[in-house]
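> Attaching a predicted model along with its sequence, questions to come.
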Amino acid sequence: MTRIRPARLGLALLVTFAATAAAAHTGEGVTGGLISGFTHPILGWDHVIAMVAVGLWGAFLGMPAIWILPVVFPLVMAFGGALGVAGVPIPAVETGIALSGVVLGILIALAVRAPIWVAAVIVGAFAIFHGHAHGTELPAAANPYAYAVGFVIGTGVLHLAGIALGFLTKLPWGAYAVRAAGVVIAALGGAFLAGIA
């Protein structure tokens, strides 16, 4: 049985929840390369909740979902990004991004144990919206390839933070904490959906 080190868990939580609100899809601040790509998902609460939720749900589902979901998300996100770069329209992108937090949060809060292929389809569907939103911004970036690499790395960090939170289920009270985190994620996604966050 793996033992969770409180200091490491605390650091992961601090990094995850210390992010400040950012206007994620205005196109502003997307003029840099690797660093701005890396910080973009970490400083945007809409990304933080969805990407942490992917790792958290994967950890809750256990093997092999703990690694499959955090791999599916950036791969499909890259596809959505390519659609955005190509100018292929996808309706209701911002709504899809907000719904990702709502739906994933509810799945975690209700402790839904979906088959791995269903979980991958759900995660992949939401990843298209996240990727498309940023694909439409990439052509204006000074170095779009570096930005994309930074964005994927930032996404991975958030997935790992979710996985770290998921290890709370190993503790006697951990399942309740994980489900409570799902409620918070769903509530924040609902706030984005209602336009109040």
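Cool, got the structure.

> switch to C-alpha atoms for all contacts and neighbour counts from now on
Fine.

> Report the contact partners of the residue most central in space within the chain.
By CA atoms, centre = their mean, the mean C-alpha position of the chain lies nearest to Met51, the distance being 1.2 Å. Applying CA atoms under 8 Å, 6 or more residues apart in numbering to Met51 gives the contacts 155, 158-159, 162.

> List of residues touching the host helix or strand of Gly182?
Here Gly182, judged by DSSP states H and E, is contained in helix 174-194. Helix 174-194 has contacts (CA under 8 Å, 6+ apart) with 46, 49-50, 53, 56, 95, 98-111, 165-169, 197.

> got another, please set it beside the one above:
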Amino acid sequence: MSKTIAAPAAILAALTATPVLAHVGAGATSGFASGFMHPILGPDHVLAMVAVGLWAGMVGARAMWAWPAAFVGMMVLAGVLGMAGVPLPFVEPGILASVIVLGLAIAMALRAPVWLGAVIVGFFALFHGHAHGTEVPETVGGLEYLIGFALATALLHGIGIALCVGIARVGVSAIALRALGGLVVIAGIALAVG
């Protein structure tokens, strides 16, 4: 197949796919697949998790591994608590606040100490993890579900770090990265009022 046909064919295939079956609890899913798709299908989760990577990439050095690790670790812990039925107040407002606060950190080019950034992202990870844990379908395995959403989250953090590194490599000014943070804030506000 020639390249001129392959690209439109791939786009058409993507547009005609049935993503509804990828939603948690719909169609034939496994614990891993359900867990993996949960963060990816929530725009609030995607924004916050990519923002963690952007902010970590902006600060650099140890923050690039410590902040994503803190987020994933606390998220898994909160996911287990959610699965066990342990309540956590203000989960949805906490998730929306994470998008806005992390976007602001990027927009303001906040260079927090590594320990403080880990505390901030870890705190917000509690809300994301609890939401994942309480929404686990009864028909899937818990451990596989945890592994799935932890891996998806790590990948989203990696996308944020890669965006940050890519922006630096192509020589685009730091203003572009800060503008991305501003867009995250705007999207968070839109989700909060929408």
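Nice, I can see it. For clarity, every value in this text was computed on a predicted model and none was experimentally measured.

> Overlay them and tell me the TM-score.
The TM-score (TM-score structural alignment, normalised by the length of the second structure) is 0.82; 172 aligned residues with a CA RMSD of 2.1 Å.

> if I look at the residue nearest to the centre of the first structure, how far off is Ser100 of the first structure?
Noted for Met51 of the first structure: a distance of 9 Å to Ser100 of the first structure, by CA to CA, to the nearest Å.

> cool, and Ala22 of the first structure?
Taking CA to CA, one finds Ala22 of the first structure at 18 Å from Ser100 of the first structure.

> Of the two, which one has the most company?
Between Ala22 of the first structure and Ser100, counted using other CA atoms under 10 Å, the more crowded position is Ser100 (31 against 14).

> What is the mean deviation of stretch 47-58 of the first structure from its aligned residues in the second structure?
For stretch 47-58 of the first structure, the mean deviation from the second structure after alignment is 0.5 Å (mean CA distance after the TM-score superposition for the first structure).

> equivalent range in the second structure for that stretch?
Here stretch 47-58 of the first structure aligns to the second structure at residues 45-56, judged by TM-score structural alignment.

> again, but for stretch 100-110 of the first structure
With TM-score structural alignment as the criterion, stretch 100-110 of the first structure aligns to 98-108.

> For the matching stretch, buried residues please.
Going by neighbour count (16 or more other CA atoms under 10 Å), the buried part of stretch 98-108 of the second structure is 98-107.

> What's the match for Phe123 of the second structure in the first structure?
By TM-score structural alignment, Phe123 of the second structure lines up with Ala125.

> mind checking which helix or strand its match is in?
Assigned by DSSP H and E, Ala125 of the first structure falls within helix 116-135.

> residues of that helix that come out buried?
116, 119-120, 122-135.

> what about that helix, how far off from the second structure?
For helix 116-135 of the first structure, the mean deviation from the second structure after alignment is 0.6 Å (mean CA distance after the TM-score superposition for the first structure).

> mean offset of whichever helix or strand comes after that helix relative to the second structure (after superposition)
Counting by DSSP H and E, the next helix or strand C-terminal to helix 116-135 of the first structure is helix 144-166. Comparing helix 144-166 of the first structure with its match in the second structure after superposition yields a mean distance of 0.9 Å (mean CA distance after the TM-score superposition for the first structure).

> Now do helix 144-166 of the first structure against helix 174-194, angle only.
In terms of direction (axes from the mean of the first three to the mean of the last three CA atoms, to 10 degrees), helix 144-166 of the first structure departs from helix 174-194 by 140 degrees.

> Ignoring the adjacent residues along the chain, who's closest to Val24 of the second structure?
Distances taken as CA to CA, 6 or more residues apart in numbering place Ser34 nearest to Val24 of the second structure, at 5.1 Å, with adjacent residues excluded.

> who touches whatever residue of the first structure lines up with that neighbour in this structure?
If you follow Ser34 of the second structure across to the first structure using TM-score structural alignment, you land on Ser36. Contacts for Ser36 of the first structure (CA under 8 Å, 6+ apart) come out as 29-30, 147, 150-151.

> and Ser36 of the first structure, what element?
Counting by DSSP H and E, Ser36 of the first structure is found in helix 34-43.

> How about that helix, which residues are buried there?
Buried residues in helix 34-43 of the first structure, counting neighbours by 16+ other CA under 10 Å, are found at 34, 36-43.
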